[in-house]
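1. Quick one: sequence and predicted model below, then my questions.
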Amino acid sequence: MNINRAARPLDRTVRCGVAVVGGGIAGVMAAAAAAKCGARTLLAESSTFLGGVVTMGPLEALMTPEDSNGTVIAGMAKEFLDFLRTLDSGARAVEDTTGYCASIVPYDAETMKFALLKFLQHYDVTVLTEATLEEVERSGASISALRLRTKTGAVRVECGAVVDATGGGYASYLAGNDVAVGNESGRSQPVTVLCRIAGVDIDLLKEYVAAHSEEFKTFQKELNLQAEHLHLWGFTGALKAGHDSGALNLKRHEIHMMQTTRPGEVIANYSRINADPLDPFALSDAQCQGMEQVRELHGWFRRTIPAFADSYIVQTGYVGVRESGRVVGRYTLTRDDIVAARSGPTDVAMGAFPIDIHQSGDGMKFERIVSGYHIPQECLMARSAENLFLAGRCISATFEANASCRISMTCMSTGHAAGVMAAAYAAGTFTTAAVRGILKEQGAIL
């Protein structure tokens, strides 16, 4: 069959109440929340699958729904996790054996891919994958439409409100809003390629950790090796020996490793590349570097740690960016806000993860958080566009604050809030009281 472009143009226009750009975990929560509020919702994602680093990382675990006193993140996040457990029974909050945070949620990345799609299908969200945002149209102080590029042409999305869940604030940048990048020197955290390893003998791994306990960090009295899922922070001796022997070109003092919900499977967080997250050539090179670092680590562990003797790499992820663009909003969350567990009358979300800053080279700076902190709606509202709302790691925050609120469970919380805010704006019912009321009705903790 021949297609006559003049008679059948591939470019098209669609209309919706809320358009969500970015299908990571924050974008999915935003889209589901907006649709739950009754808004006709479209989610656009540039990749083939939803979930971002949660599925394509693959991330070690979802962290953290709790602080030292109990649950702080519920609402759409809880609703989704309840659904995920029907497909992956082990995906529930368990003890963090390092004691770094109150709890973590292990999961299977492949099941997560499917669960995210089914969750949005339940709420009748239109999902458009392999669609890249290339233009934002404005009418006065508001966004009127988005232009997406697909493999078969452009899609123009006319909408009443937009949620920027792009991770780096790309939609906000195209809309003319200021975006901050990096620390006071303009430097962002290093990027990482994560690795999923199967065929690991967990009993032998526990024996190794017990025999080298001084090489593993814990913030508790001792590392609980009887826990259902191990979260390890260490391997100091193995890493030093590997680097000293020349088997490992990357020098690391310690790494993170987490069991998934599949028997004998772990996620290793080892690679580290100092790449500009806004430079596509640097990120492309980082992908290759990260995969090489991962393969070196796995080869070394197979040769020297019995637990890994019969293991194999199941998946190396895409380049995980910890921090790139942070949209300048109507309020900027700070380190002091987080440490002081701030709260206020416009709060719409919460977080409880430590301030976690990976340094160039081998270092890592962190500050543990005991009590959950509250995030005001102004952090999720772009400064220069009335109908543009923010979700995930691109919310308005300082470099240090972003090192906490960028984490997955907090992204789910801000995604939920941004989706409700966008739906209320599109419906012409946006007030702080109305938004907070809806969030509470949907089970959110504010």
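-> Received it, and whenever you're ready, just let me know what you need. Numbering: from 1, shown residues only.

2. all contacts plus neighbour counts: C-alpha atoms, from now on.
-> Fine.

3. so how far is A424 from G38?
-> 9 Å (Cα to Cα, to the nearest Å).

4. can you check E95 too?
-> E95 is 37 Å from A424, by Cα to Cα.

5. more neighbours, those two?
-> Set E95 next to A424 and count neighbours by other Cα atoms under 10 Å: A424 wins out with 25 against 18.

6. Is it correct that that one is in contact with V435?
-> Yes. Using Cα atoms under 8 Å as the test, A424 is close enough to V435 to be in contact (7.0 Å).

7. got the contact list for N224?
-> T97 (Cα atoms under 8 Å, 6 or more residues apart in numbering).

8. Make sure it is indeed in a helix.
-> No. Assignment of N224 by DSSP: H, G, I helix; E, B strand; the rest coil gives coil, placing it outside any helix.

9. one more structure, for comparison:
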Amino acid sequence: MNRTSINEPAREVPVLMEADVVVVGGGTTGPIAAIAAARRGSKVVLIERFGSLGGILTLGLNTKPSGAIVGGIALEIWNLARSVGGAGADYMATTKTGGVKIASPTDPEIMKMLLTRLCVEAGVEILFETFVSAPVVENGAVTGVIIEGKGGRQFVGTKVLIDCSADADMAAKANAPFVMGSGDAEAKMQPVSMYFIMKNVDLNRLAEWARTCDDVPARAIPHDEEGLAYGLWLTGFNGMLQRFQKETGVKLQRDNITLKTADGQMYVNATRVLGVNVFSPKEFTAAILECYRQIEGVARFLKERVPGFEQARLGQVSPILGVRETRHILGEYTLTGPDSRGETRFEDTIAADNSALDIHDPKGGDVDFQSMPPYEIPYRCLLPQGVEQLLVAGRCISADHEAHARSRNMPACMATGQAAGVAAAIAVEQGVPVRKVPIGKVQAALRELGMPLHAEEVRA
């Protein structure tokens, strides 16, 4: 039987609950949005398909924002993590193009607990292990979402929906316009990858070797042993990787490797799969299998070629694939490359971001990682065209492919999540559409949270 489709019978869907604000996605962005809205008194429901919060930061073992965290709820959380030994001090990394200020990595397990605790303390209702299959749109405005779980299909009503799915899933299913990747005929997107941990690494030996190794041009190497737990960051190994592949026949897919520590463990960013359609179950699965193959090869390279890894072994592999780029919504404004270089001042700015430029070449070249001046993100980038009562936050905001190289990073994602949460709550308070929310009131609330709004307000 060669069926191309089936008919699904209509059915009534029971209502589980009603909320003021529903946040879809409990990754890096969603918890910040939920906390921001709930702290203003909104009834908030946060829906997450996994059993913990943090997404790529925690489950994905990424651990570290690519850049500085300059204020707001995100800085509050990082300082809280530091107070319980779950993060270190920020550090300045030396790269081929200059220094890059980087927020300290965090312990992913501690961060899971802290994000959950702050959500609960703010009054957020969390629905774990729950998949949101579709938004419900009536008369052009979102009125709720259909969720799926072991209890079947249910409905959660809302006055405002915040899409923190990373892939703009809710916006796309609400028929909001979007582009894929670069938005041109090729639809180029940054590649996917998967983090893993190596255990039993001699950090002192590795650090001493790396200080004088020309093949590790980008680095942050603490001078004290205590600092190694959260402050060792190394990127490079290009020549060593080329020789290893030539001599062993092992085929890897990246020109370089990034190593970083968190709580004394070594986190490795070294895999890459190009041209993956993450909306295809077959291609998504194939990418995971390819990452597994590459992880085995990289682990062998580290053990055989890099001092300090002689007794190391594979400790943990991320259970999720790291996806850098898919949909970009078409919002009321699209952040451009020049905007992301700090060339534009916006009257409706909701955050000044100081993330690094972090481009993984869609064609497979080397990683471009460098510091750039702070820039501003306008509220209009969070407002998808054609759908009311919907905000989008995280890496799928309205930004072009070039600007995305900064706005996709965690500090920017958390900042847009915070702004979306505040704006949603104010819209509910005042009984106005999110598209008409008074931006001055949103900005005043963000300033109260300690968030700089203009580029010149970011501390050096």
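-> It's in. Computed from a predicted model, the values in this text were never measured in an experiment.

10. Would you mind reporting the TM-score between them?
-> TM-score of the superposed chains, computed with TM-score structural alignment, normalised by the length of the first structure, equals 0.90; 426 aligned residues with a Cα RMSD of 2.0 Å.

11. residue boundaries of the helices in the second structure?
-> 30-38, 72-83, 108-122, 169-173, 203-211, 228-231, 238-248, 281-305, 337-338, 401-407, 410-430, 439-448 (DSSP state H).

12. Can you provide the mean distance from the third one to its aligned counterpart in the first structure?
-> Aligned to the first structure and superposed, helix 108-122 of the second structure gives a mean residue distance of 1.1 Å (mean Cα distance after the TM-score superposition for the first structure).

13. Report the buried residues of that helix.
-> Across helix 108-122 of the second structure, burial judged by 16 or more other Cα atoms under 10 Å covers P108, E109, M111, K112, L114, L115, T116, L118, C119, A122.

14. I figured the third one was touching R82, is that so?
-> Read that as M111 of the second structure. No. Using Cα under 8 Å, M111 of the second structure makes no contact with R82, being 10.4 Å away.

15. Translate Q245 of the second structure into the numbering of the first structure.
-> Under the alignment by TM-score structural alignment, Q245 of the second structure pairs with H243 in the first structure.

16. List the contacts of that match.
-> H243 of the first structure sits in contact with N249, L250, K251, where contact means Cα under 8 Å, 6+ apart.

17. Next: L388 of the first structure.
-> Counted by Cα under 8 Å, 6+ apart, L388 of the first structure has contacts S142, I143, A161, V162, V163, D164, S172, M381, A382, A422.

18. Give me the nearest residue to the counterpart of it in the second structure, chain neighbours excluded.
-> When the second structure is aligned by TM-score structural alignment, the residue opposite L388 of the first structure is L390. Closest residue to L390 of the second structure apart from its sequence neighbours, by Cα to Cα, 6 or more residues apart in numbering: L161 at 5.0 Å.

19. Any idea how many residues pack against the one you found?
-> Using other Cα under 10 Å: L161 of the second structure sits among 32 other residues.

20. so it touches G144, yeah?
-> Yes. Between L161 of the second structure and G144 a contact is recorded at 7.3 Å, counting by Cα under 8 Å.

21. Between the two, which contacts overlap?
-> With Cα under 8 Å, 6+ apart, L161 of the second structure and G144 have common neighbours V22.

22. now S413 of the first structure, nearest residue through space, not along the chain?
-> Nearest one to S413 of the first structure, counting by Cα to Cα, 6+ apart, is A349 at 5.4 Å.

23. residues touching the one you found, list them.
-> Under the criterion of Cα under 8 Å, 6+ apart, the neighbours of A349 of the first structure are I73, H374, I375, P376, Q377, T410, S413, T414, A417, A444, I445, L446.

24. Just send those back as CSV, with neighbour count too.
-> Shown next, in CSV, are the contacts of A349 of the first structure (neighbours: other Cα atoms under 10 Å):
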residue, neighbour count
I73, 26
H374, 24
I375, 30
P376, 23
Q377, 25
T410, 30
S413, 33
T414, 34
A417, 35
A444, 23
I445, 19
L446, 24
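
25. Report the two members of these separated by the largest distance.
-> Farthest apart among the contacts of A349 of the first structure by Cα to Cα are I73 and Q377. That separation is 15.7 Å.

26. where's the residue nearest the centre of the second structure relative to M240 of the second structure, distance?
-> The centroid of the second structure falls nearest to M410 when counting by Cα atoms, centre = their mean (4.7 Å). For M410 of the second structure, the distance to M240 of the second structure equals 30 Å [Cα to Cα].

27. go on, T212 of the second structure?
-> In terms of Cα to Cα, T212 of the second structure sits 15 Å off from M240 of the second structure.
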